[in-house]
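> after the sequence you'll find the predicted model.
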Amino acid sequence: MSDRFIDTSVILYLLEDSDKADVAEAVLSGGGVVSVQVLNEALANCRRKANMNWDEASIFLNGIQDLCDVCDLTEDTHVLGRALGAKYGFSVYDAMIVAAALTNGCTELLSEDMQHGQIIEGGLKILNPFRDKM
């Protein structure tokens, strides 16, 4: 598995026609890890915001799954996520993303939604891939 976990926010920029879409494409071309939660969040946005039908959303997400390793959500991930949320003040969904990254041995979490440069539990660094490229 890769040492980079990719948050939903990065994936969703692929749906835009913008400089951020180019950055997201470059990030994803290097592979990474996503969780089932990330796929679910992306699916919800494909359907609701991008107005994709089920087939279109499936094709889009199959492409993500071809580029990234997908990790399961487990009870251990959930328990860790609750502890991280309480400790660091994350939202519920961000806490579960961080927990999935840690549980799967990732050292980088690529996200636009969290504090750039923050180190979690001494081993996971949050990086905003759009920060220096815009």
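Yes, it's here.

> going forward, measure contacts between C-alpha atoms and count neighbours the same way
Will do.

> which stretches in this structure count as strands?
Along the chain, counting by DSSP state E, strands occupy 4-6, 32-35, 68-71, 108-110, 119-120, 124-127.

> so what touches the last one?
Strand 124-127 is contacted from outside by 101-102, 106-112, 114-120, using C-alpha atoms under 8 Å, 6 or more residues apart in numbering.

> please compare the first structure with the one that follows:
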Amino acid sequence: MNSRNSGPRSIDHPVDRAEGTSSIANSSTKNGSVDTRASVAERVFVDTNVVIYACDRGAGDRRVRAREVLAPLLRERRAVISTQVLQEFFAAITRKLHVPAEQARRYVEKWMRIDVVVVRPEIVLGAIDLHRLHTVSFWDALVIKSAAVAGCGRVLSEDLNHRQVIDGVTIENPFR
């Protein structure tokens, strides 16, 4: 996410592509019934850095990897983010990637099409407790608590310890 020039970085949005193939989210089994087991069992929380890399055309291999990981989650409607991720995404792409605010707003609106955990006061208090009990920053604890509240078994993030389990949520660094 390093941007040395002052001009806007070229970005695009993986949700656009996922919507074009969204029929997979309602894929049928051989007998015609809808198979929802994977979507119920495997909701995955996506941290801000993965979301940014997926959109940033200048992110190289990280962009490719972020899109590989996100594609099935978006198609199958298993990706989850939070209002915190939306806020951090907007701040990062406007500040670091120099995306104009009106364009960044449209990207945020697109991310709002997937499951979004609204960070409520109880989640903040739970994050404070996680921060106190584990060696994670408050902001990372807020991601983990949001994932736990949403029923996610995994968080995709490069900011936390790979394979660490906190509050029943396993951290997975997709770039390792």
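Arrived safely, thanks for sending. Quantities reported herein were computed from a predicted structural model and do not represent experimental measurements.

> one step back: make a markdown table from the strands of the first structure and add distance to residue 20 of the first structure and mean neighbour count to it.
A markdown table is the format used below for these (distance: least, C-alpha to C-alpha, whole Å; neighbours: other C-alpha atoms under 10 Å):
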| stretch | distance to residue 20 of the first structure | mean neighbour count |
| --- | --- | --- |
| strand 4-6 | 14 | 27 |
| strand 32-35 | 18 | 25 |
| strand 68-71 | 19 | 18 |
| strand 108-110 | 13 | 26 |
| strand 119-120 | 24 | 16 |
| strand 124-127 | 15 | 21 |
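
> out of the ones you listed, which is closest to residue 48 of the first structure?
Closest of these to residue 48 of the first structure is strand 32-35, at 20.1 Å (criterion: C-alpha to C-alpha).

> before we move on, back to that, dump the strands of the first structure to TSV, plus distance to residue 97 of the first structure.
As requested, those are arranged in TSV below (distance: least, C-alpha to C-alpha, whole Å):
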stretch	distance to residue 97 of the first structure
strand 4-6	9
strand 32-35	8
strand 68-71	11
strand 108-110	9
strand 119-120	12
strand 124-127	11
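
> out of those strands, nearest to residue 60 of the first structure?
Of the strands of the first structure, nearest to residue 60 of the first structure by C-alpha to C-alpha is strand 68-71, at 12.7 Å.

> name the residues that touch that closest one?
For strand 68-71 of the first structure, the surrounding residues in contact (C-alpha under 8 Å, 6+ apart) are 1, 2, 28, 31, 32, 33, 34, 35, 36, 100, 104.
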